[in-house]
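Undergrad: Based on what follows, work out the 3D shape:
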Amino acid sequence: MTDPTTTASDLSRLTFGLDTFGDVTVDAHGAPVPASQVIRDVIAQGELADSVGIDHFSVGEHHRPDFAISAPDMVLAALATRTERITLGTAVIVLSSDDPLRVVERFSTLDALSQGRAELTVGRGSFTESFPLFGFALQDYETLFEEKLDLLSAAITGEPITWSGTTRAPLKAQSLYPPLERALPTWVAVGGSPNSVVRAARHRLPLMLAIIGGAADRFAPYVRLFHEANEKLGNGRLPVGVHSPGHIAADDATAREQLAPHWIHNRNEIGRERGWGPSGIAEFDAEMQHGALYVGSPETVAHRIATTIRTVGVDRFDLKYASGPMPHEQLMESIRLYGTEVIPRVRELLAARPDTEMDSPFDEA
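TA: You can find the predicted model right below:
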């Protein structure tokens, strides 16, 4: 059976990213910031991420009032002209309500603008506002994603596309423009369904696990399943990433104080729509100490990320650094600390103890 854990020899391929949905923020006085300014602030956040050595910067797609970004490729195109090395991706594109061929043409354009730094993460999306907005039926949720992922998989190779399905007219030797200069790197985002994990392997695409609640180690079986499926399909080894929320400040108390009200606000706004019970500081603290919420000082967050990488067995860790209406200045400091202190410390921890689980900084509390 394939071992999902990360060993010392794997550290060279380990990368780190940042994700944001462009949460509509508040200013230092608690007043809402216009969405237009939030988008400009995200550009500044991406520039900072590039300057402090972070590997990936990804922005998600939403069509609702609490998130400012509905067109990730537009934001990423602006960043392409203002950054030098960081990859520019999505977290995620809601593929079910988009046109895979238009997605590839947009990201072929972005890849040209960025000189080969574009990438995609696609998913079904946990928010469904785009379905009625763009004229898709929710009862077709599964079929739309399955067929569009199949078409996208053909399109990202850059070769002429011959394809048929039930959701659109067939294609025969169709080319896209501008032509891709390389196969477009594409990840499939999965929330924890075994069928979704196997689907990613079937399409020979890397896996991005959205671990947004509960202990991260419960996802290790999905990583094992993914590697086993790829082995059976003859795909070779494909990378696995993790996407989880968090916030970094100078010390644990400051990080908790800064994030808690915004995280709880965000959790309860979404929870009211989905029928969840109300959340509070007890749930926040439980997630912060034992779940998938990476909050604290650089040392605390580094230990917790190293533990996740070690126990789940991943090649990439993306921190969702914005959760709720946290002010831009606090987000910028979190990004700075992540790039300059957390990432180097994670590498040190894994190199020093490559075959054992990291101690939790909360164990001594």
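
Undergrad: contacts, neighbours, all on C-alpha from now
TA: OK.

Undergrad: in stretch 261-278, what's buried?
TA: Neighbour counts over stretch 261-278 (16 or more other C-alpha atoms under 10 Å) mark 261-268 as buried.

Undergrad: residue ranges for the helices of the stretch 251-365 of the chain, please.
TA: Using DSSP state H, counting those that start in this stretch, the helices of the stretch 251-365 of the chain run over residues 252-274, 281-290, 298-308, 328-337, 343-352.

Undergrad: ok and the second one relative to helix 298-308, angle-wise?
TA: In this structure, helix 281-290 runs at an angle of 70 degrees to helix 298-308, with axes from the mean of the first three to the mean of the last three C-alpha atoms, to 10 degrees as the basis.

Undergrad: Distance from helix 281-290 to the middle of the chain?
TA: Relative to the mean C-alpha coordinate of its chain, helix 281-290 is positioned 21 Å out (C-alpha atoms, centre = their mean, to the nearest Å).

Undergrad: Likewise for the third one?
TA: On the basis of C-alpha atoms, centre = their mean, the separation between the geometric centre of helix 298-308 and that of its chain is 18 Å.

Undergrad: Is S153 in contact with A201, as I believe?
TA: No: the criterion here is C-alpha atoms under 8 Å, and S153 misses it with A201 at 11.6 Å.

Undergrad: what residues are up against G116?
TA: By C-alpha atoms under 8 Å, 6 or more residues apart in numbering, no residues touch G116.

Undergrad: mind checking how far it is from P344?
TA: From G116 across to P344, the span is 25 Å (C-alpha to C-alpha, to the nearest Å).

Undergrad: Please identify the most buried of the helices of the stretch 251-365 of the chain.
TA: Mean neighbour count (mean count of other C-alpha atoms under 10 Å) peaks for helix 298-308 among those, with a mean of 24.

Undergrad: To compare with the earlier structure, here is another sequence to fold:
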Amino acid sequence: MPRQYEFGLDTFGDVTAGPDGAPLPHAQVLRNVVDEAVLADRLGLDFFGIGEHHRHEFAVSAPDVVLAAIASRTERIHLGSAVTVLSSDDPVRVFQRFSTLDAVSNGRAEVILGRGSFIESFPLFGYDLSQYQELFEEKLQLFAALLTQEPVTWAGTLRPPLTDQLVYPPVEHGRLKTWVGVGGSPESVVRAANYGLPLVLAIIGGSPARFAPLADLYRRALEQFGHDPQPIAVHSPGLIAETDAAALDTLWPHYEVIINRIGRERGWGPATRAHFEAEASEHGALYAGSPETVAQKIAAAMRSIGATRFDLKYSNGTLPHEVMSESIERYATQVVPRVRELLAEQDDAEPDAAEPDAAEPDARAGSDASATPADAPPAS
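TA: Now for the predicted structure:
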């Protein structure tokens, strides 16, 4: 029986350049993100994810609001966060916002929970960074309890307790599809398995094959915790153009800007074209190239990890809206069909392979969070 694969897009609403090269207003970027999602829906892609940030390079601080706007203009594409920074939010409110999105989208909502690779949300909402780990652990525990949609009695140390509390609105059919996004630590992978939640691996640098042991650890941990198999998704950046050279030449100046801006904050050295091209090579985590080049890389990464979903982080720094729209179209109409073909060939050659559940959301591996080529990944 053929495996089921899904293909999506992620964006953080990166503030992009207009025709004159100047940054667009945040409001226009948000409207463009909605248009990009509408295009993805029209082209038949499976998922559209929006990350949460609280800094000037990114326009989206409230993904669920933007996703609700997208829901009103789309019909079938699933809509989710990439990621929701649960550590600096309230689990009850996150559940309520996404169960509401699920209702208005007629069952198409997903949420990817993570810790975030940036820290701006902690002082913004009054959280202590010294409790970075404890905040996520405790809030994920509560969120997992809310997913049962039964009265919750819960007590922690960082939030008031709940006693026989129901949370509204309930999800209309089944339960809210919830993933945990991780940046590459074994502890984060085991945490996701402990709760029986699907896993998103944010792979934004180095060889994706490096993450195969983490995927194996996750599958073993699920079994040891007594949970059913769960899907694994991959999130990685990229750009599709007519040729490899065109993709690299188009992306490089925008990639360089965002890498160097964030790198100055984090103590990284300047970005180099050589490193950029190495990441775009066969064994790197940057999916920039012609449709055939990108399709071959995606298929290889999904095979090595055993992933059933791939989400392309299509926005990269100041890359213009028009360029991203062209890349989305090539991804949907040329790359995805080719990847399906390549994966089907392998599946046909392995008729006895166990069928994983269908996916329904770095060399710089590290913090768990939503990711750009410059920051760490969707998170746990």
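
Undergrad: And S153 and A201 of structure 1? Which one has more around it.
TA: Ranked by neighbour count (other C-alpha atoms under 10 Å), S153 of structure 1 and A201 place A201 first, with 26 against 18.

Undergrad: who touches the equivalent of D249 of structure 2 over in structure 1 in this structure?
TA: Using TM-score structural alignment, the equivalent of D249 of structure 2 in structure 1 is E257. Shown in contact with E257 of structure 1 (C-alpha under 8 Å, 6+ apart): no residues.

Undergrad: residue in structure 2 matching A229 of structure 1?
TA: Match for A229 of structure 1 (TM-score structural alignment): A221.

Undergrad: tell me which element that match falls in.
TA: A221 of structure 2 is located in helix 212-224, with elements delineated by DSSP states H and E.

Undergrad: A220 of structure 1 contacts T308, doesn't it?
TA: No: between A220 of structure 1 and T308 there is no contact under C-alpha under 8 Å: 9.4 Å.

Undergrad: Give the aligned range of stretch 308-328 of structure 1 in structure 2.
TA: Residue span in structure 2 matched to stretch 308-328 of structure 1, by TM-score structural alignment: 301-321.

Undergrad: What of stretch 80-88 of structure 1?
TA: Counting by TM-score structural alignment, stretch 80-88 of structure 1 corresponds to 71-79 in structure 2.

Undergrad: Span of the matching stretch from start to end?
TA: The first residue of stretch 71-79 of structure 2 is 8 Å away from its last residue (C-alpha to C-alpha).

Undergrad: how far out from the middle of the chain is that stretch?
TA: That offset, for stretch 71-79 of structure 2, works out to 17 Å (C-alpha atoms, centre = their mean).

Undergrad: Ok, stretch 52-71 of structure 1 next?
TA: Chain-centre distance of stretch 52-71 of structure 1: 9 Å, with C-alpha atoms, centre = their mean.

Undergrad: now swap in stretch 302-317 of structure 2 and tell me
TA: The chain centre lies 9 Å from the centre of stretch 302-317 of structure 2; the measure is C-alpha atoms, centre = their mean.

Undergrad: swap in stretch 130-143 of structure 1?
TA: Its chain's C-alpha centre and that of stretch 130-143 of structure 1 lie 22 Å apart, by C-alpha atoms, centre = their mean.

Undergrad: List the buried residues for it?
TA: Across stretch 130-143 of structure 1, burial judged by 16+ other C-alpha under 10 Å covers 130-131, 136, 141.

Undergrad: and what of stretch 161-180 of structure 1?
TA: Buried residues in stretch 161-180 of structure 1, counting neighbours by 16+ other C-alpha under 10 Å, are found at 161, 163, 176, 180.

Undergrad: Pull the most distant pair out of these.
TA: Farthest pair in the buried residues of stretch 161-180 of structure 1 (C-alpha to C-alpha) is W163 and L180. Separation: 18.4 Å.

Undergrad: before we move on, the earlier item: counting only strands, which of the buried residues of stretch 130-143 of structure 1 make the cut?
TA: Judged by DSSP state E, strands contain none of the buried residues of stretch 130-143 of structure 1.

Undergrad: Throw these into a markdown table and include distance to D23 of structure 1, thanks.
TA: What follows is the buried residues of stretch 130-143 of structure 1, written out as a markdown table (distance: C-alpha to C-alpha, whole Å):
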| residue | distance to D23 of structure 1 |
| --- | --- |
| S130 | 17 |
| F131 | 21 |
| F136 | 25 |
| Y141 | 25 |
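
Undergrad: Could you list which of these belong to helices?
TA: Residues of the buried residues of stretch 130-143 of structure 1 located in helices (DSSP state H): 130-131, 141.

Undergrad: Pull up the gap between the match of A229 of structure 1 and H321 of structure 2, please.
TA: To H321 of structure 2, A221 of structure 2 is 41 Å away according to C-alpha to C-alpha.
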